[in-house]
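[1] need coordinates for the below:
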Amino acid sequence: MAAACLVLGLGLIGGAVTGSWLLPDGGESGTSGAFAAAGSLWHSVPVDQLFPPRVEGQGAGPGGADRTWTRVAVAPDSGCADAFDPLLRKALAPVGCQRLLRATYTDATQSYVTTVGLLFTKGDSAAMAALRTRFKNESLDSRTDLMPRPYAAKNTVAAGFGSEQRASWTVSVLTDAPVVVYAVSGWADGRTVDEPEPAAKAMASGATTAVAQAGLGQEARGLADRVERALRKTVDSATEQPS
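    The predicted structure follows:
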């Protein structure tokens, strides 16, 4: 049993746990069962299922261009202490931090790098709904003092991807799962960004900033959306009842 408990952590560090599973403790049915199942996915599915080694983004780039992202690193599963700017960490505190999973990707040209994260919270459905409402009403997902931090991995194209290199980001609070999905993007050459922009602003029609023109909003939003879709598909599969 002790060895089984180490499977995910070791796999995350190595970035390859395909086929390595931990058995869930049990299941429920209905909506509450799906919510609970989603909250346990961080230890019950392979990391390659949550963060595929290659992600296809049909129509995800500027002007509807296709995108392909390749995973360059997977962070060890961890807590949230160093993953968010202090004010974002404070805003997320009401739902707690059960586990944080992160991976960093690069585009096909290795011009951009993007960290995508899945924060598995301790909150129930009501707490997640309240947090989502607050994010929407107070525009917390567009404030530059509430940003997720990237995961920079040594000896990869993302080695220089630090807080000063953040260009665009997106944060999505789910209400049908105790999960916050986010992504933060930047240039792969390590250049600093004086004025990062939330993905929604960078993707707006007519946006002319360097971040917008480079499509870094699409990088963040495109990856976050596809990781969220993969998460939902995994939840659906985990809660399917035998016929």
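
[2] please make it C-alpha for all contacts and neighbour counts, starting now.
    OK.

[3] measure the residue minimising distance to the centre of the chain to residue 180 for me?
    Centroid check for the chain by CA atoms, centre = their mean gives residue 117 as the closest residue, at 2.4 Å. The spacing between residue 117 and residue 180, counted by CA to CA, to the nearest Å, is 8 Å.

[4] shouldn't the residue nearest to the centre of the chain be in contact with residue 183?
    Yes - counting by CA atoms under 8 Å, a contact exists between residue 117 and residue 183, whose distance comes to 6.1 Å.

[5] which residues in the chain form helices?
    For the chain, the helices defined by DSSP state H occupy 2-5, 7-14, 30-39, 41-44, 47-50, 86-92, 125-137, 199-202, 210-214, 216-239.

[6] for comparison, sequence B:
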Amino acid sequence: MVSFAEPDVFGGRPRRLRVGPRAAAAAACLVLGLGLIGGAVTGSWLTGDGAEAGARSAFGTAGTLWHNVPVDELFPPTVQGTGAGPGGADRTWTRIAVAPDSGCAHAFDPLLRKALAPVGCRRLLRATYTDSTQSHVTTVGLLFTKADPAGMSALAARFRDERLDRRADLMPRPYAARGTAAAGFGDPQRAAWTISVLPDAPVVAYAVSGWADGRTVDSPQPAADAVRSGATTAPAQAGLGNEAQGLSDRIERRLRQTVGTATENAA
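    From the prediction side, this is the model:
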């Protein structure tokens, strides 16, 4: 609240208060500023504008991308991985197969399917890439869930707190396509993997990598461990952790960019 003091009195009569041009201008600016601020706040209340409304809109938009966006936008034919290889080396991945969009019935090992069950499975999109030498193959997947923001946040917290993304019995399955470098990329060939539960979108992103020659792997390793300096396992030495982590990061980044663009266009 703003109150004005009583006017000065001289000789029992109030003195006229003279307002200079600068004071009048300042008062006008104050009134105008308060009006603008009030209008903006009122507009925010009326339109639901703000960070919370924007987050809700982006979350809803993300859940529709599996059928609203061409596959090339989610899984580009070529992905550049600047600095993604061991020691900061550059990587280039070429898409060699795209799986038909499907459910999740046979896409995950039983324990991983059970861990993901609380968020449901709306649709699963997968693609398999190879590196420029065709020595490695990597399947990247986007699981679109049925969960709301609270459900995704709860699953993300569980994966983080229980370190479920580091358990070898919760590895994603690869997508092997006949007639490609990934034809022999089955469950026994899995070498490194990463899983990312997105709390701000109804999506679980993952990647799993292996050798293109079909060799089996006795001790697969989480990508986060395989990319650490000094890691001496076979997947780490071959850079397969970098393959899974680097490609998954870029597909996830592209997903977020697509969500942002689609949300702006819908506004």
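
[7] re the thing from before, can you put the helices of the first structure in a markdown table and add mean neighbour count and distance to residue 74 of the first structure?
    Shown next, in a markdown table, are these (neighbours: other CA atoms under 10 Å; distance: least, CA to CA, whole Å):
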| stretch | mean neighbour count | distance to residue 74 of the first structure |
| --- | --- | --- |
| helix 2-5 | 9 | 18 |
| helix 7-14 | 17 | 6 |
| helix 30-39 | 18 | 20 |
| helix 41-44 | 19 | 13 |
| helix 47-50 | 22 | 9 |
| helix 86-92 | 16 | 21 |
| helix 125-137 | 16 | 26 |
| helix 199-202 | 22 | 23 |
| helix 210-214 | 19 | 25 |
| helix 216-239 | 22 | 14 |
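
[8] so for residue 146 of the first structure, which of these sits nearest?
    With CA to CA as the criterion, residue 146 of the first structure lies closest to helix 86-92 of the helices of the first structure, at 4.4 Å.

[9] picking up where we left off before, overlap in contacts of residue 117 and residue 183 of the first structure?
    Counting by CA atoms under 8 Å, 6 or more residues apart in numbering, the contacts common to residue 117 of the first structure and residue 183 are residue 224.

[10] check contacts around residue 149 of the first structure.
    By CA under 8 Å, 6+ apart, the contact set of residue 149 of the first structure is 82, 83, 84, 85, 162, 163, 166, 184.

[11] my read is that residue 9 of the first structure contacts residue 74, right?
    No - at 10.6 Å, residue 9 of the first structure does not count as touching residue 74 under the criterion of CA under 8 Å.

[12] what's in contact with stretch 197-211 of the first structure?
    Against stretch 197-211 of the first structure from outside (CA under 8 Å, 6+ apart): 62, 141-144, 167-170, 196, 212-213, 215-218, 220-221.

[13] wait, what's in contact with the aligned residue in the first structure for residue 218 of the second structure?
    Aligned by TM-score structural alignment, residue 218 of the second structure pairs with residue 194 of the first structure. Contact partners of residue 194 of the first structure, counting by CA under 8 Å, 6+ apart, are residue 164.

[14] hmm, try it at 6 Å
    Residues counted as contacts of residue 194 of the first structure (CA atoms under 6 Å, 6 or more residues apart in numbering): none.

[15] now do it against residue 28 of the first structure, distance only.
    Distance from residue 194 of the first structure to residue 28 of the first structure, by CA to CA: 48 Å.

[16] can you check residue 115 of the first structure too?
    Applying CA to CA to residue 115 of the first structure and residue 28 of the first structure gives a distance of 32 Å.
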